[in-house]
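Undergrad: Sharing a sequence plus its predicted fold:
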Amino acid sequence: MPLVPTGELVAAVTGSASTALAAFNVISLEHAEAIAAGAEQAGSPAVLQISENAVRFHGGDLLALASATAAVARASSAPLSLHLDHVVSVGLLHAAHEAGFSSVMFDASKLDYDDNVRATAAAVRWGHERDIWIEAELGEVGGKDGESPLDAHAPGVRTDPQEAATYVADTGVDALAVAVGSSHAMTERTATLDHALIAALREAVPVPLVLHGSSGVPDDEIRRAVAAGMVKINVGTALNTAFTGAVRAYLDAHPSVVDPRKYLAPGRDAMAATVARFLATVG
């Protein structure tokens, strides 16, 4: 089916206390195929998101990975959107429209507050002129490639509700990723979220809230976060954990295999099952 704009998928679940939209990171064609298959199994919409790190991994070629991912999405029976995630480069932001993305997460969170506001507001103006939905981040989720480990419970790390309300008003963003106790790249699901803070942010901020680093959050914590006001749930590392575990198990059992199709298939199936499970968790 045709790609669905991310903003439409988000709007369909905004205000629900039992349903959120899950977004999954794409690194390879197998990731895209697994996300589509998992969404079909669950009978749910989903977002296929490509990060700046993934683009860098593919030699900086956004169009090749985006085109392949979009082709997989269009061939699926599930409602799927294409999202560009954690974009730091303004050049990559400006490539999003031609590459077919309906949404971008512009990440100026490493800048000081005033510079973050200026850069994000400019990104929003550019995006809205092209009907591109813009997400931003305030607070420190941490854990991305190249970053030192972050204590998600350290003082000053979490998003302040009043600052978030001012930030949204000054930038015009369509959604806000907030720091409430999760961290990127967690391989164990041990994160504890601050649900009172989520509720306070939901009350203070007039746009949908986004939870990054959801791979490390247990199912019950995710459900409570959705009930408290989280609208978009980002998942990446959990897919890689499932994929790598299945590939490793296959190669351990079949050490003479050299055809990558033999071990990529169980890895892709494991990711699809993980996608379906997260989609069931978010409703």
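TA: Now that the structure is in, tell me what you want to look at. These figures come from a predicted structure and were not determined experimentally.

Undergrad: CA atoms for contacts and neighbours, from now on please.
TA: Fine.

Undergrad: quick one: Gly216 and Leu193 touch, right?
TA: No. When contacts are counted by C-alpha atoms under 8 Å, Gly216 is not listed as touching Leu193 (10.4 Å).

Undergrad: higher neighbour count, these two?
TA: Shown here are Gly216 and Leu193; by other C-alpha atoms under 10 Å, Gly216 has more neighbours (23 against 20).

Undergrad: does the closest residue to the more buried one other than its chain neighbours count as helix, strand or coil?
TA: The shortest distance from Gly216 to any non-neighbouring residue, by C-alpha to C-alpha, 6 or more residues apart in numbering, is to Arg189 (3.9 Å). With DSSP: H, G, I helix; E, B strand; the rest coil as the basis, Arg189 sits in coil.

Undergrad: quick one, what contacts Arg189?
TA: Counting by C-alpha atoms under 8 Å, 6 or more residues apart in numbering, Arg189 makes contact with Ser215, Gly216, Val217, Pro218.

Undergrad: again, only this time at 6 Å
TA: By C-alpha atoms under 6 Å, 6 or more residues apart in numbering, Arg189 lies in contact with Gly216, Val217, Pro218.

Undergrad: Next one: it relative to Thr14, how far apart?
TA: Relative to Thr14, Arg189 is positioned 26 Å away (C-alpha to C-alpha, to the nearest Å).

Undergrad: Next: Ala199.
TA: 14 Å.

Undergrad: ditto for Leu111
TA: Counting by C-alpha to C-alpha, the gap between Leu111 and Thr14 amounts to 29 Å.

Undergrad: Same drill for those two, tell me which one is more crowded.
TA: Using other C-alpha under 10 Å, the more surrounded residue of Leu111 and Thr14 is Thr14, with 19 against 11.

Undergrad: which residues touch the residue lying closest to the more buried one once chain neighbours are set aside?
TA: Among residues not flanking Thr14 along the chain, Val231 sits closest, at 6.0 Å (C-alpha to C-alpha, 6+ apart). Residues near Val231 by C-alpha under 6 Å, 6+ apart: Ala20, Pro208, Leu209, Val210.

Undergrad: repeat that with 10 Å
TA: Contact analysis of Val231 by C-alpha atoms under 10 Å, 6 or more residues apart in numbering lists 10-22, 175-177, 202, 207-211, 225, 282.

Undergrad: Take this one as well and set it beside the first:
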Amino acid sequence: MPAATTAPLITAARTSGRGIAAFNVITLEHAEAIATAAEQTELPVILQLSQNAVAFHGGRVEPVLAAAAAVARGAAVPVALHLDHVEDEELLRAGVAAGISSVMFDASKLPYEENVKATARIADWAHARGVWVEAELGAVGGKDGAHDPDVRTDPAEAAAFTAATGVDALAVAVGSSHAMTERTARLDLGLIARLRTAVPTPLVLHGSSGVPDEELRRAVIAGMVKVNIGTALNIAYTNAVRDHLTAHPATVDPRRYLRPAREAMTATAAHLLRVVAG
């Protein structure tokens, strides 16, 4: 069947009070594992390609997106395609031309007024082409753990931002951080609830790999809808490869270690799909 589109999946999750997981794809094995996990759990899912992942593939979005799209079309459950953390407008245009249904345009590093101006322009352009747009406000942070409370998203500013830009969803800074390898983040659940009240659009949690299961469940109850996950799959992938090569150091056929890596990612994705869906 054709790949699903992001907008109705987000709407359905929000209406039902559930979350929907969005997993980052780097290799074909990632996409296959995520789709298999979605089939096992009978839950919809979003496959995300970040600007960094596209750069890894030589800066060309078409080949890796075509592979992810083929996986999505072959799945027995709804699987949508999304571009994540896009700053390069050329990449955005290429992704739309190649068939993505949604994009996270990231101008969050810019001063507030410049973020508004750039995001509003991109939202107008994308909406004219039927593409759902996510943006970010606040500082979710990089690879150094949960960020300082002083850079978390302000509800009043978030309401003004969504009104000024016309975006369809907003990624907010509430205590998580990208690329965490330990699940120790503590979210500001009260802030999430205030943001849900202030902002008319669905809320998105980035950096979810560092958030414990019960904290993720509470975040969805408080108001999060789209929950982004990347590093958790990479940990499963890398540990499985490392374990296989440690036990079988003479291995040269990559299928020998990519199969357990894919299976490990499937198990991790299935677990997190259930956690996020509640």
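TA: Structure received. For clarity, every value in this text was computed on a predicted model and none was experimentally measured.

Undergrad: Quick TM-score on the pair, please.
TA: The TM-score (TM-score structural alignment, normalised by the length of structure 2) is 0.98; 277 aligned residues with a C-alpha RMSD of 0.9 Å.

Undergrad: circling back: the corresponding residue of structure 2 for the residue nearest to Thr14 of structure 1 and Leu110 of structure 2, how far apart?
TA: Using TM-score structural alignment to pair residues, one finds that Val231 of structure 1 aligns to Val225 in structure 2. For Val225 of structure 2, the distance to Leu110 of structure 2 equals 25 Å [C-alpha to C-alpha].

Undergrad: What segments of the stretch 51-200 of structure 1 are helices?
TA: 52-57, 62-75, 90-95, 113-128, 161-171, 195-204 (DSSP state H, counting those that start in this stretch).

Undergrad: compared with structure 2, how much does the second one deviate?
TA: Helix 62-75 of structure 1: mean distance to aligned residues in structure 2 after superposition is 0.5 Å, counting by mean C-alpha distance after the TM-score superposition for structure 1.

Undergrad: and what of the third one?
TA: Per the superposition on structure 2, helix 90-95 of structure 1 and its aligned residues are separated by 1.1 Å on average (mean C-alpha distance after the TM-score superposition for structure 1).

Undergrad: List the contacts of that helix.
TA: Taking C-alpha under 10 Å, 6+ apart as the rule, helix 90-95 of structure 1 contacts 52, 55, 60-63, 84-87, 89, 101, 103-106, 119, 122-123, 126-127.

Undergrad: what residue of structure 2 takes the place of Ala164 of structure 1?
TA: The alignment partner of Ala164 of structure 1 in structure 2, by TM-score structural alignment, is Ala158.

Undergrad: Its match touches Pro202, doesn't it?
TA: No. Ala158 of structure 2 is beyond contact range of Pro202, at 11.7 Å (criterion: C-alpha atoms under 10 Å).

Undergrad: Next, show the common contact partners of those two.
TA: Residues touching both Ala158 of structure 2 and Pro202 (C-alpha under 10 Å, 6+ apart) are Leu170, Ala171, Leu195.

Undergrad: quick one: the last one and Ala222 touch, right?
TA: Yes. In this structure Leu195 of structure 2 lies within contact range of Ala222 using C-alpha under 10 Å: 9.3 Å.

Undergrad: Overlap of the contact sets of those two?
TA: Contact with both Leu195 of structure 2 and Ala222 is made by residues Leu189, according to C-alpha under 10 Å, 6+ apart.

Undergrad: quick revisit: if we only consider the shared contacts of Ala158 and Pro202 of structure 2, which is nearest to Gly138 of structure 2?
TA: Of all the shared contacts of Ala158 and Pro202 of structure 2, Ala171 has the smallest distance to Gly138 of structure 2: 8.4 Å, by C-alpha to C-alpha.

Undergrad: how about that closest one, what's its match in structure 1?
TA: Counting by TM-score structural alignment, Ala171 of structure 2 lines up with Ala177 in structure 1.

Undergrad: what sits against that match?
TA: Neighbour list for Ala177 of structure 1: 105, 107, 135-141, 159, 164, 208-212, 230-234 [criterion: C-alpha under 10 Å, 6+ apart].

Undergrad: what's the neighbour count on Ala55 of structure 2?
TA: Look at Ala55 of structure 2: counted by other C-alpha under 10 Å, it has 12 neighbours.

Undergrad: host element of the match of Val231 of structure 1?
TA: According to DSSP states H and E, Val225 of structure 2 maps onto strand 224-229.

Undergrad: residues making contact with the helix or strand just after that strand?
TA: Downstream of strand 224-229 of structure 2, the first helix or strand assigned by DSSP H and E is helix 231-247. Residues outside helix 231-247 of structure 2 that contact it (C-alpha under 10 Å, 6+ apart) are 23-26, 29-30, 33-34, 178-183, 207-210, 248-249, 251-252, 254, 256-269, 272.

Undergrad: Next, the mean deviation of helix 231-247 of structure 2 compared to structure 1.
TA: Its matched residues in structure 1 lie on average 0.4 Å from helix 231-247 of structure 2 after superposition (mean C-alpha distance after the TM-score superposition for structure 1).

Undergrad: What's the biggest strand in structure 2, counting residues?
TA: strand 79-86 (DSSP state E).

Undergrad: That strand vs structure 1, average offset?
TA: Mean deviation for strand 79-86 of structure 2: 0.2 Å (mean C-alpha distance after the TM-score superposition for structure 1).

Undergrad: and that strand with helix 61-74, angle?
TA: 150 degrees (axes from the mean of the first three to the mean of the last three C-alpha atoms, to 10 degrees).

Undergrad: centre of the chain versus stretch 32-43 of structure 1, how much separation?
TA: Distance, stretch centre to chain centre, for stretch 32-43 of structure 1: 16 Å (C-alpha atoms, centre = their mean, to the nearest Å).

Undergrad: Give me the buried positions along that stretch.
TA: Neighbour-count burial for stretch 32-43 of structure 1 flags Ala32, Glu33, Ala34, Ile35, Ala36, Ala37, Gly38, Ala39, Glu40, Gln41, Ala42 (criterion: 16 or more other C-alpha atoms under 10 Å).

Undergrad: What residue in structure 2 is paired with the second one?
TA: Just to be clear, that refers to Glu33 of structure 1. Checking TM-score structural alignment: Glu33 of structure 1 goes with Glu32.
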